[in-house]
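Student: got a predicted structure plus its sequence, pasted below:
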Amino acid sequence: MNTVQLGKIKIIDPRELWSNEERDFTPWLAENIEALSEAIGFPIEVEQTEKAVGKYELDVVGKVVGTDKVVVIENQLEKSDHKHLGQLVTYAAGLNASVIIWVTPYVEDEHRRAVEWLNEITDEQVNFFLVRPEAFRINESLPAVKFYVETAPSHFVRNLREAYKREDAPRHTFRRMFWQEMFDYLAADNHPNAKGRQTSADSWVGFSVGKSGVSVNVCMGQGSKLRIELLLSASTREQNEKAYEMLKRKQIEIEKIMDGETVLWDEMGSAKSCRIAVNYAYDKARAEDDASYRKELFKWIAPNLSRLRRVGAEYLAKGNE
């Protein structure tokens, strides 16, 4: 009889990994933001660490990938306390944040309840998360960290509220189903930023490429077309034009990466952003009713999403000229 040998998990004190919150833990969290993104269900891109907000300093500020939604992250290595809760709310107000995340390895019950209450009294535009990092080893292995969401907005309730408020709820219902099935398909294929993603009623979802102001979005475009776009959405038109022109100089290389897909090069007229994209015409009515047809669409989305993320990472995130 074969016996499977299993290692023993040993929980370790986070101070064994990071002796100082500001110098050690905050930089590590910023560099490993995808692990936190996976835990909370949507991708975050870091813009700055130790950002001044009035006379205080916020640990991490960023955005939800492909949007203007501000994310603030306050982290600590000790038990949750009133000081950090107060700072979190102060930073959220000062930056008009949409996503507020408190990362602490030891969660006190009164602080969990405080975050739950904040979610209860705010609408879907403001979302509070309480996240616990757990450090561990298996036998004598290298240490590892896993994030556990202790409390988060009730998206079921908020999505239901949104559906009641809008007349076009059937369209939103289809989008949520489509995106959820797409995330599941991509996660099964080990695609980054797909596992654990929360579904959305929006007509697009975004994926990070590792650079602020650049994202790859999957969109339900007008005219029953799926679109995957590498969107350049930095704060100024000049920045986006510069990045676009750099990509344009690499057009032959990029179109080779896209493996025969027709690439749309779009400066987007007077808009601030620029993009390159690929399109796929689909039957929306069939997509609503036919799961096997949706899977065909996901088979087109998956490789092209990976290709455009590769373009973003190789030509923009790494600063290639």
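Tutor: Great, that's in hand.
Student: contacts and neighbour counts: CA atoms only from here.
Tutor: Will do.
Student: how about stretch 280-288: buried residues?
Tutor: 280, 282, 284, 287, 288 (16 or more other Cα atoms under 10 Å).
Student: structure two is appended below for comparative analysis:
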Amino acid sequence: MTNNYDLGKIETVELRKIWPHEALDFTKWLAEDENLQLLGDTIGTELELIEIESSVGSFNVDIFANEVGTSRKVIIENQLEDTNHDHLGKIITYASGKDAEIIVWIVARARDEHRQAIEWLNQHTDNNFGFFLIEIQLWKIGDSKAAPRFHIVEQPNEWTKMIKLSAELTETERVKLSYWTQYNEIAKRNPEFLQLFNPQKPSKDHWTTLRCGTSDYHIALLIDTQKKCIGIEFYVPDNKEIGHRAIAAKEQFEECLCLEARPFDAKKASGLRFYKSGYDIKGNSEKWPEYIEEQIKWAISMRYLINSLDL
């Protein structure tokens, strides 16, 4: 019996057919918000453009950016050809000149010796640094438009970095790291959550950031090990108009979350914080999944409310 399935064949597209010039075409394309977001989704972070062709002494790095939520500096160097020693040297020079902690090298094809070099850098730098070697590909099916795909060739080994980090932490910091590690695992099993958010990698901080598709604001989940409470916040870094609109809508936030709002309006940042007490993080690790599930529900509800308010 013959099955007639109408299937297409995936074909690769020559990069230079779409981006003839690396700086004038590819770098400008990548710097657009939606494309920078695509790259950020690939490496697990949210990127905010600072400038293209950013000066480093007598040289220029293709893209200079921030990691949203941490303000860690990011450099992105593009090479629409095979990797070479020249560009390997450039990314180290640019990282030093820009004090960058996230280094992204995008190439047409990664040679094995350069993959090994990036792997070595990730193994021998401290926990704050991350080197990514990424191949950019273009695919199409039949007469469809070419679609970009970022393929990670080399990236930080988060498990190894986490072990190294844990050894350097205080007891309280280790508790926070463990809590957010478990949160990350639980969040990635929640389909509705994953449609709205991309969980941030675990950290030793008292918060974890949830990006909302804009650099104007984000949601953060909170824990306070001393006061034994968990929380959530709507955080606006420096857009007072949005921050004040959120504060004006605090009753709607309260009704949505069934929590009491604590508005804040600092010199730059503004927004709303919500806490719920009676959650012993340090002494009750077996109940962490319950705590985390509650925070995930808050995050989903807040995201829907934000969308309805058009903030």
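Tutor: That came through fine. Note that the coordinates shown come from a computational prediction; the quantities given were computed from them, not determined experimentally.
Student: quick revisit: list just the nearest of the buried residues of stretch 280-288 of structure 1 to residue 263 of structure 1.
Tutor: Nearest to residue 263 of structure 1 among the buried residues of stretch 280-288 of structure 1, counting by Cα to Cα, is residue 280 at 11.1 Å.
Student: what are the boundaries of the helices in structure 1?
Tutor: Applying DSSP state H to structure 1 gives helices spanning 26-31, 33-40, 82-95, 109-121, 155-165, 169-188, 237-249, 251-257, 284-289, 291-312.
Student: export those helices as a markdown table, with columns for distance to residue 8 of structure 1.
Tutor: Converted to a markdown table, the helices of structure 1 look like this (distance: least, Cα to Cα, whole Å):
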| stretch | distance to residue 8 of structure 1 |
| --- | --- |
| helix 26-31 | 26 |
| helix 33-40 | 23 |
| helix 82-95 | 34 |
| helix 109-121 | 29 |
| helix 155-165 | 36 |
| helix 169-188 | 27 |
| helix 237-249 | 49 |
| helix 251-257 | 44 |
| helix 284-289 | 46 |
| helix 291-312 | 36 |
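Student: nearest to residue 147 of structure 1, of these?
Tutor: Nearest of the helices of structure 1 to residue 147 of structure 1, taken as Cα to Cα: helix 33-40 at 6.1 Å.
Student: for the longest strand along structure 1, buried residues please.
Tutor: Secondary structure assigned by DSSP state E gives strand 127-138 as the longest strand of structure 1. Using 16+ other Cα under 10 Å as the test for burial, strand 127-138 of structure 1 gives 127, 128, 129, 130, 131, 132, 133, 134, 135, 136, 137.
Student: show me what the first one aligns to in structure 2.
Tutor: Think residue 127 of structure 1. For residue 127 of structure 1, the aligned position in structure 2 is occupied by residue 130, per TM-score structural alignment.
Student: that match touches residue 103, doesn't it?
Tutor: Yes - using Cα atoms under 8 Å, residue 130 of structure 2 is in contact with residue 103, at 6.2 Å.
Student: what's the equivalent of residue 277 of structure 1 over in structure 2 in contact with, if anything?
Tutor: With TM-score structural alignment as the criterion, residue 277 of structure 1 lines up with residue 272 in structure 2. Residues in contact with residue 272 of structure 2 (Cα atoms under 8 Å, 6 or more residues apart in numbering) are 233, 234, 235, 246, 247, 250, 261, 262, 263, 264.
Student: what about burial for those, which qualify?
Tutor: 233, 234, 235, 246, 247, 250, 261, 263.
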